[in-house]
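[1] next one to model:
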Amino acid sequence: MILQLPQPDTRLRLMRLLGASLLGVALALGSAGLTHARGAPESFADLAQQISPSVVNITTSAVVEASTDDMPRLPEGSPFQDFFDQFQNDEGGPRRSEALGSGFVISEDGYIVTNNHVIEGADEIEIEFFSGDRLPAKLVGTDPKTDIALLKVDSSKPLPFVNFGDSDLMRVGDWVVAMGNPLGQGFSVSAGIVSARNRALSGTYDDYIQTDAAINKGNSGGPLFNMDGQVIGVNTAILSPTGGSIGIGFSMASNVVTKVVDQLREFGETRRGWLGVRIQDVTPDVAEAMNLATAAGALITDVPDGPAKDAGMLAGDVITMFDGKPIKDVRDLTRRVADAPVGEAVRVEVLREGKSESLTVTLGRREEAEAVETSAKPGEAPAPKEAELLGMTLAPLTADSRKALGLSADAQGLVVTKVDAASEAYGKGLREGDLITEAGQQKVQRIKDLEDRLAEAKEAGRKSILLLIRRGGDPRFVALPLE
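    Below you'll find the model as predicted:
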């Protein structure tokens, strides 16, 4: 059969259509090349084979006291009483309890990382390797603040291990792989993506990577890998109403873990820097009350004895720079100080009364400071009423109210005896028994002191006034709108 070509005008139209189609394909390919788009991996098998030998199952055991709270209770005189008494005597008393978790080897000589809650309270720790070999492990050190623990096994041969990656390079949407021992089922692999970054759960030093890779009980302490086989997180927690994975898991970022592990490996404990200040975030209303250009930095509420006081820091200063880097908020400053070496002299910039000042602080050690830190407990607030301002009933501090609040004899300020539940003050957390020590960054002892500060703020065109509140010895700044 002979193929018959179309007439000339028809051929011309086809050529034009074909050219347009080819141009569209070329543009699409060019666009794809510019964005460097990545599709889903064809398989995770090669990666899993590469990293599996470094992942371990952890079994812990401890002696615990048996509880009789759940034992069945029988009516008095029951014919089964003797039987249950015998059963209770046989089963009562101390017993051995076991728990399961995961971990990973970080050096050929046998150092292993896991979660603190996996091994907490254990008197025996056993490591099961991918090969099936089992070895006892000893505890090197723990850090409950980041829920990290470091173990060590003695092996007659070099162990396969994995390296940490840079968690700061991970982007939302990047592929990740979780490995561990979910629900005691043995070595298991799950894959997903980075769902979110910089999550905080409850700890001061939290920096979690959120992932939808399946994480269940038993995965705790296991590694979260990037596609290069580097550990970029330690699987620690899940958010779930049922106890099973619903696609919201949290892994402590490797850039936090590596610092902790290095200290545990060298000292057997953490050694975090300590500045010695109480701080709070600079909120927009606080920034307006202090006439700050931006709501950023860490506002100092108190300066007890310590490095900051020795360096000349004052309550009311706003820390804007630490060691040459800008400070965004309290969490940012806390982590930067903790990461700085103990005993190091650091330049700190603060805003004080609208002017920038540079101070040099020699950092102490947080663990030592926390060991000796004490806090006073507040008593009942005094009852007398003196004046109503800013939605609060206030009274000057007296000897009786100092005693009731557990304050020192030289404490000064105005006691909050009542707060209107519909007021802004109540919404900002002020309560009966709070002590106002400053207004507009000036000390107040009498009702007239506060009234004068309010008048000055109004004359200056302020929309709010900054109060320094103390509760149980803990200070914080609160900005309240002017009435």
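
[2] alpha carbons only for contacts and neighbour counts from here, please
    OK.

[3] quick one: the helix ranked longest in the chain to chain centroid distance?
    Longest helix in the chain by number of residues, with DSSP state H as the criterion: helix 8-35. Relative to its chain's centre, helix 8-35 lies at 53 Å (C-alpha atoms, centre = their mean, to the nearest Å).

[4] next, the second sequence, to be compared with the first:
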Amino acid sequence: MRPLPTLLTLALAAAFGGFVASAINVHLDNRAEAAPVSLAIPATAALPASVAGQAVPSLAPMLDRAMPAVVSVNTKQVVRVRNPYFNDPFFRRLFPEVPQERINESLGSGVIIDASAGLVLTNHHVIDNADDVQVTLADGRTVKAEFIGSDRDTDIALIRIPADKLTALPLGNSDQLRVGDFVVAIGNPFGFSQTVTSGIVSAVGRSGIRGLGYQNFIQTDASINPGNSGGALVNLQGQLVGINTASFNPQGSMAGNIGLGLAIPSNLARDVVDQLVKHGVVVRGTLGVEAQNLTQQIAQGLGLSEARGALVTRVLAGSGAAAAGLRPGDVVVSANGQRVDSAQALHNIEGLQPVGSVLSLDIRRDGKPLQLKATLKEQARAVSGDALDPRLTGATFIDLPESLRQAGISGVQVSEVKRGSRAATSGLAAGDVIMEASVGEFADLASWRANFQQRPPQLVLRIMRGNTPGVLVMR
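    Have a look, this model is predicted:
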């Protein structure tokens, strides 16, 4: 059994969990002593209003319109303190005032996208597990927010605030962004309110970052730091083109910003918001295939000049891929015009499409090019164990969070196990990740379910609980 790989091999600053406000003093107190200077400092001359008859360019007019739409999101989470002494009645009598709970506070950002409805867009990781969410507006008002819905796999969350006289940011078309376009990041880094940084679009369609969810990021060199999460990335027209979510820094957050910020494109955020408003959840489509990466040896055997693409190893019956004529042995090299270098890349493109959308697939079959169109069907969000096998009665299974898949893990996760059920008696617990089973190979919830068309005489599961591997025999 190999241990569960570390989910985040590289530090992701400005991302997950927000910024704890009390930590700011540590940074502000780290000041150097300044030596006295005897030289007189000349007065700074004001910038001219115009040069050669042309007005000096400034972002101020655009920011006057955009900044009131960016808010501060403060969350509180009540955490029960686990101390074995609290179980001792004698200890509780001696120290009755010792708190058994603590409150964790964090600070992020958000963007008002609908002034009349009070809808605020932010990151899922900003409000995840929060017991209370307060939003502070640019004019100083603080209101309690209502949770509408969130999507962990794209890190998007939607909340509502009961306030009037709000300013919203219009959503721009992020598909029109080009490398080199100027953008501005607005948020609350390190607890400072209403901070603006500027830069350019460094890359679009950025993916392949381990430990994050579905990925189609805008990369920018505008400074993004802890507390910027959920804030706005705007173009020079004052339109929202991205939601700032992370800053990539191999040296960790204490090393400072190094110009590798990531933002969720506004078009992706718009699709997620539409589903959250209508359904409260995000329902994704699926091709219904399993795939693996190509090796040089396999590529040569298939008559391919390079080991690039997603090799289809299984096509599930009744799926959109089966209806399109996709077969095991086909190699997908692009989807909807996007290059596919690996099985994970295909999965990422697939997961970003809504149910009913059509994927134009460029494949190689027996070394020859072929184009197919496949319609994505709705993938099940959860499967009950008793619908699969009586030995799994009481358990509910879901797909793995996309962050685990991006870390190279495949399988399914146990979301719930009813107390006293048959599954619980065999030792299965909520949170377990099932990576292998005697039922056959599987990569996700769809193939896990498909494998139970014929029940195995013995059901053995290889699981990961936390970072500890184990084997369970289901009885």
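
[5] circling back to that earlier point, which part of the second structure lines up with the longest helix of the first structure?
    With TM-score structural alignment applied, helix 8-35 of the first structure matches no range in the second structure.

[6] buried residues, the next helix-or-strand element following that helix. List them.
    Downstream of helix 8-35 of the first structure, the next assigned helix or strand under DSSP states H and E is helix 45-51. Buried residues in helix 45-51 of the first structure, counted by 16 or more other C-alpha atoms under 10 Å: Ala48, Ile51.

[7] contacts for helix 45-51 of the first structure?
    Helix 45-51 of the first structure has contacts (C-alpha atoms under 8 Å, 6 or more residues apart in numbering) with Val162, Val189, Met227, Asp228, Gly229.

[8] average offset between the helix or strand following that helix and the second structure?
    Sequence-wise, the next helix or strand downstream of helix 45-51 of the first structure (DSSP H and E) is strand 55-65. Compared with the second structure after fitting, strand 55-65 of the first structure has a mean deviation of 1.0 Å; criterion: mean C-alpha distance after the TM-score superposition for the first structure.

[9] against which helices or strands is strand 55-65 of the first structure packed?
    On a contact count with 3 or more C-alpha pairs under 8 Å, 6 or more residues apart in numbering; DSSP states H and E, strand 55-65 of the first structure meets strand 94-105, strand 124-128, strand 175-180.

[10] tell me which of those strands is the most buried.
    Greatest average neighbour count among those goes to strand 175-180 (a mean of 26), per mean count of other C-alpha atoms under 10 Å.

[11] Arg152 of the second structure is in contact with His124, isn't it?
    Yes. With contact defined as C-alpha atoms under 8 Å, Arg152 of the second structure reaches His124; the gap is 5.9 Å.

[12] which one of those two has more residues nearby?
    Per other C-alpha atoms under 10 Å, whichever of Arg152 of the second structure and His124 has more neighbours is His124, with 23 against 19.

[13] now do the counterpart of the more buried one in the first structure against Leu414 of the first structure, distance only.
    Superposed on the first structure with TM-score structural alignment, His124 of the second structure falls opposite Asn116. Using C-alpha to C-alpha, to the nearest Å, we find Asn116 of the first structure at a distance of 45 Å from Leu414 of the first structure.

[14] again with Gly192 of the first structure
    Taken as C-alpha to C-alpha, the span from Gly192 of the first structure to Leu414 of the first structure is 55 Å.

[15] what of Met321 of the first structure?
    For Met321 of the first structure relative to Leu414 of the first structure (C-alpha to C-alpha), the value is 33 Å.
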